[in-house]
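**Q** the following block contains a protein sequence and its predicted model.
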Amino acid sequence: MTSFNDFGLHADINRALAAKDYTQPTPIQTQAIPPLMKGRDLCGIAQTGTGKTAGFSLPSIHHLLTYPHRPTPRGCRMLVLAPTRELAAQIAQSCRDYGRFTKLSVSTVFGGVPINKQIRDLSQGVDILVATPGRLLDLIDQRALRLDDVEIFVLDEADQMMDMGFIHSLRRVAKLLPSRRQNLFFSATMPKEIAGLADQFLNDPVTVSVAPQATTAEKVRQFATFVEQKEKQALLHHVIKTSDIDRALIFTRTKHGADRVVRHLKGAGIEAFAIHGNKSQAQRTAALQAFRSGQVRLLVATDIAARGIDVSGVSHVINFEIPNVPEQYVHRIGRTARAGAEGIAISFIAPDERPYIRDIERVTRTRAEPMPLPEGFNELVRNLPKPVQPPRDTGSRGRDPNRQRQDARRQPSGGQPRGDRGPRRDAPAGEGAEGQRKRRFRPRNKSVGAHKGAVKRVG
């Protein structure tokens, strides 16, 4: 197939593809679309950036248009499961783009945002629902969603689903789906555990693969520098200031590590945003939009949050910390050199990370080019600017919302905690909480014998 017109897709889909100037399908699309249009189940092994979202959404939309009917209330005709909010939002937007000239409805549900609006959106039913597993099951438990009318089920980034511990949620979802449906299963890697998961969902599938397992993107030049952990920040500043960076993704292993890198960069006058699981959905969306628009050219991310970051023009991927899972390295550097472009991946390797890089080299069968430390590096370390201070905790930010609600219930009607209520208005000057307690138990009638057990006042 040399053109999307050769697939026999619905006219409204071809019209949308023409509007986006999509003419030539990618290899995964060429292999996946024909069997999917025949109703076959599919197991796809493909890295990010290969066009697999269009590979499964185009024939699925074609099916929904070929057999039109209204979705049932609280139901959906097509269900797509994704591991992260960003990836779910990206898939939903692609479906909207490809169905822009149709009347198909597309909804997205994931955590981090109020559930009530999602319940209202699902009340009349939707054609295409893109969800993360946790929020999907929340809606099912609240009887706001049912899956017995699903015609097409898509599981995307299955390997990441396993890494994030969603295996039990996926098994529960499988039991709720109708037995007669079309199943699409996509994963960048296919170890035995993922193959076993695929067997639970697929029925006589067609298997397509556009790259060997755990291979790195072809047009990514990989470099590695051995450096002490405490000196990595100085090396990062040097790389950013001396490299021709259009946009760069900087990866850390932890959320706090990502925030720490951003504070150091801002201390040096370098603008950057962080994106990870501790950020609110609004913060994550704002950071991603700023990065996509070019307002900020550096985005510091953890592996989980980075799934679904599909941004064109990422020229560099910098592994500030090496992942301890080789497949994560493949996903990371796959964020650059997309759509035929070239990219650069630079890894900072501390002494305790050498075993990780050896595992990566063994699995990917590649070796990064050594990049020595710059001249005068010790001077750069000594002159490293101090990081900006983290925002001060206001008391409620970052606390458990359930604990906050409990605290609120313990407060008096005035809204001030009991331990913080100051002296009563009628308390003598200088009398604190202890004095109030003593005063509270004094008899109002000061005469002797005013009540049983009264103490005679002297003087």
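**A** Right, received. Where do you want to start?

**Q** okay, CA-based contacts and neighbour counts for the rest of this
**A** Fine.

**Q** residue contacts, residue 241?
**A** Residue 241 is in contact with no residue at all, counting by CA atoms under 8 Å, 6 or more residues apart in numbering.

**Q** let's verify it: helix, strand, or coil?
**A** helix (DSSP: H, G, I helix; E, B strand; the rest coil).

**Q** list the contacts of the helix or strand containing residue 318.
**A** Assessed by DSSP states H and E, residue 318 sits inside strand 316-319. Applying CA under 8 Å, 6+ apart, the contact partners of strand 316-319 are 245-252, 332-333, 335-336, 343-348.

**Q** now do stretch 330-347
**A** Stretch 330-347 is contacted from outside by 47-50, 214-217, 219-225, 249, 251, 303, 306, 309-322, 364, using CA under 8 Å, 6+ apart.

**Q** just the ones in strands from these, please.
**A** Using DSSP state E, the subset of the contacts of stretch 330-347 located in strands is 220-225, 249, 251, 316-319.

**Q** weed out the non-buried ones from these.
**A** The neighbour count (16 or more other CA atoms under 10 Å) marks 220-225, 249, 251, 316-319 as buried among the ones in strands among the contacts of stretch 330-347.

**Q** please tell me how far residue 331 sits from residue 159.
**A** Distance of residue 331 to residue 159, given as CA to CA, to the nearest Å: 11 Å.

**Q** out of those two, which sits in the busier spot?
**A** Ranked by neighbour count (other CA atoms under 10 Å), residue 331 and residue 159 place residue 331 first, with 23 against 20.

**Q** shouldn't that one be within a helix?
**A** Yes: the assignment for residue 331 is a helix, going by three-state DSSP.

**Q** so what's the residue count around the spatially closest residue to residue 5 that is not a sequence neighbour?
**A** In space, not counting the residues next to it along the chain, residue 5 is nearest to residue 14; the distance is 6.8 Å by CA to CA, 6 or more residues apart in numbering. Neighbour count for residue 14, taken as other CA under 10 Å: 21.

**Q** ok, second structure coming up, stack it against the first:
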Amino acid sequence: MLFEDLGLSPALLRALSETGYTTPTPIQAQAIPPALNGEDILGAAQTGTGKTAAFGLPLLQKMAKMTPVKGPRKPRALVLVPTRELAVQVADSLKTYGRHLRLNVTMIFGGVGMQPQIENLRRGVDILVACPGRLIDHLDSGHVKLDAVELLVLDEADRMLDMGFLPSIKRVLSRVPQQRQKMLFSATFEPRIRALAMELLNKPTEVQVAAQNTIAETITHRVHPVDGPRKRDLLVEILSRRHTDQVLIFGKTKHGCNRLAEQLETAGLKSVAIHGNKSQAQRQKALDQFKSGKARILVATDVAARGLDIPNLPLVINHDLPMVAEDYVHRIGRTGRNGASGEALSLVAPEEGGLLRQIQRMLKADIVMQTVDGFEPSRPIRLDAPIPKNGGGQQRRQPMGGRPAQRPGEQKPGGQRAPRKAGARGHGKPADRGAHAHAHTGKPGGRPARSAQRLDSRA
């Protein structure tokens, strides 16, 4: 099947051809035709399979055919994303696919000043890509209205509909016309989240191109048992042996990632850290250094588990296992993309056996354990060990910013704000805090090499 077979317009086909894409991925082939027919879509596919184009191409085509309402151009399509980095990446992809269409794509997210966003909104918008927290700010200030929205997309919908986000999502949806087409896309849909998604959709077409929580077959997995205090030493040993590989390392806390990056630097391994406490400029600088090769190692919290697309990233290391098994899917999805081979290493302490068991149950497969000489753990890993309340030192899963659902100034479920205590920090925008790492590769949507001839964009 070719893109020409999906009913896309000549303008879109021209843009795809110019970027070297001719063959749609399975999620694109199955989702684009019903989306063009105006059906609601519930789409699930593993990371790196091109979900951005699956909703982006029909969205652009429908917007190009619609006649804008008279007066100032208000958003006619709204794409909600959980992080500022995804907002940038999705907007870049839409601009690339729609380069021959006269459509204005604008993005708004936290972590930057509002005034430039206000000016962009005043100039007129056709397609708005936004994080819920900052979008609510603009809605409350009257800088944007959503009464003209005809198509709504929730990207990474499993997180968007998680309990920490649902109040914000509902506030936004209350400003959007009820009669609208809706598309929800994600790599995973837990039963509870799927039930919430179904409440928002009208007789959706379900598109699932792989079993839930599956990982690309091109990724090999391995566990290195090691005592917790010796993880850093083992990590240095591994990185020293593989001194040419680019490596993404996941830690469990912001402070821990900073410290680990500093320790690796001391060991002579050029490293940068990225997490939710860093400003957008700091995060972008770290990513640029990583992408350019100035820093071979990127240490990150789960903010980098989604939306980070580094072409040909060969190795991902879990310094700490995630508290939630599904996050393993997203972490490991940073490697083995677009058909390339990848490797996933996890350093597992004996007290993390319960977390490892969760991951293996989700994958429905065992992960090979290989002890490294000189780093044998003091006791074996017991998969039947109970999971500590803090996940063996890990933080509980929080709304996207990694913070408790209720803090001074944040959204209450009913849309009211809790009183802000004197000196309280933060602005209470759960969707814009602890944002995931953005890797603006210059290849729209994190696309693959042209030789692949497939539109395999980021997760």
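**A** That came through fine. Remember, it's a predicted structure, so these values are computed and weren't measured experimentally.

**Q** hang on, the earlier thing: can you turn the buried part of the contacts of strand 316-319 of structure 1 into a ChimeraX selection?
**A** Buried residues within the contacts of strand 316-319 of structure 1, by 16+ other CA under 10 Å, are selected in ChimeraX with:
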select :245,247,248,249,250,251,252,332,333,335,336,343,344,345,346,347,348
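
**Q** quick check: residue 206 of structure 2 touching residue 45?
**A** No: contact criterion CA atoms under 8 Å: residue 206 of structure 2 and residue 45 do not qualify, at 11.0 Å.

**Q** the more surrounded of these two?
**A** residue 45 (25 against 15).

**Q** next up, the contacts around that one.
**A** When the contact criterion is CA under 8 Å, 6+ apart, the partners of residue 45 of structure 2 are 27, 51, 186-188, 208-212.

**Q** one more: residue 78 of structure 1?
**A** By CA under 8 Å, 6+ apart, the neighbours of residue 78 of structure 1 are 60, 127-129, 150-154.

**Q** among those, which lie within helices?
**A** The helices, defined by DSSP state H, take in residue 60 from the contacts of residue 78 of structure 1.

**Q** using CSV, lay out the contacts of residue 78 of structure 1 together with neighbour count and distance to residue 369 of structure 1.
**A** Formatted as CSV, these follow (neighbours: other CA atoms under 10 Å; distance: CA to CA, whole Å):
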residue, neighbour count, distance to residue 369 of structure 1
60, 25, 43
127, 23, 48
128, 27, 45
129, 26, 44
150, 23, 49
151, 21, 48
152, 24, 44
153, 24, 42
154, 23, 38
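
**Q** report the two of the contacts of residue 78 of structure 1 separated the most.
**A** Across the contacts of residue 78 of structure 1, no pair lies farther apart than 127 and 154, at 13.6 Å, counting by CA to CA.

**Q** compute the distance between residue 363 of structure 1 and residue 326 of structure 1, please.
**A** Relative to residue 326 of structure 1, residue 363 of structure 1 is positioned 7 Å away (CA to CA).

**Q** who has more neighbours, these two?
**A** Neighbours per residue, other CA under 10 Å: of residue 363 of structure 1 and residue 326, the larger number sits with residue 326, 19 against 15.

**Q** picking that back up, are any of the contacts of residue 45 of structure 2 buried, and which?
**A** Those of the contacts of residue 45 of structure 2 that meet the buried threshold are 27, 51, 186-188, 208-209, 212, by 16+ other CA under 10 Å.

**Q** would you map the strands across structure 2?
**A** Ranges of strands in structure 2, per DSSP E, are 41-44, 77-80, 105-108, 127-130, 151-155, 181-186, 205-208, 219-225, 247-250, 271-274, 297-300, 315-318, 342-348, 368-369.

**Q** of those strands, which is nearest residue 260 of structure 2?
**A** Taking CA to CA, strand 297-300 is the member of the strands of structure 2 nearest to residue 260 of structure 2, at 7.5 Å.

**Q** that closest one packs against which elements?
**A** strand 247-250, helix 254-266, strand 271-274, helix 280-292 (3 or more CA pairs under 8 Å, 6 or more residues apart in numbering; DSSP states H and E).

**Q** from start to finish, how long is stretch 346-353 of structure 2 in a straight line?
**A** Stretch 346-353 of structure 2: ends 12 Å apart by CA to CA.

**Q** map residue 315 of structure 2 across to structure 1 for me.
**A** Under the alignment (TM-score structural alignment), residue 315 of structure 2 pairs with residue 316 of structure 1.

**Q** give me the distance between that match and residue 283 of structure 1.
**A** 23 Å.

**Q** isn't residue 168 of structure 2 right up against residue 132?
**A** Yes: between residue 168 of structure 2 and residue 132 there is a contact at 6.2 Å, judged by CA under 8 Å.

**Q** quick one: the strand or helix carrying residue 438 of structure 1 aligns where in structure 2?
**A** Using DSSP H and E, residue 438 of structure 1 maps to helix 433-440. Matched against structure 2 by TM-score structural alignment, helix 433-440 of structure 1 finds no partner residues.

**Q** any idea how far the residue nearest the centre of structure 2 lies from residue 359 of structure 2?
**A** Centroid-nearest residue in structure 2: residue 306, 2.8 Å away (criterion: CA atoms, centre = their mean). As judged by CA to CA, residue 306 of structure 2 and residue 359 of structure 2 stand 18 Å apart.

**Q** what is the burial count for the closest residue to residue 327 of structure 2 other than its chain neighbours?
**A** Sequence neighbours aside, residue 305 is the residue nearest to residue 327 of structure 2 in space, at 7.2 Å (criterion: CA to CA, 6+ apart). When neighbours are defined as other CA under 10 Å, residue 305 of structure 2 has 22 of them.

**Q** now swap in the one 3 residues further on and tell me
**A** The local packing count at residue 308 of structure 2 equals 26, with neighbours defined by other CA under 10 Å.

**Q** go on, residue 325 of structure 1?
**A** Here the count is done by other CA under 10 Å, and residue 325 of structure 1 has 13 residues near it.

**Q** check contacts around it.
**A** 356, 360.

**Q** try 10 Å this time
**A** For residue 325 of structure 1, the contacting residues are 163, 356-357, 359-360, by CA atoms under 10 Å, 6 or more residues apart in numbering.
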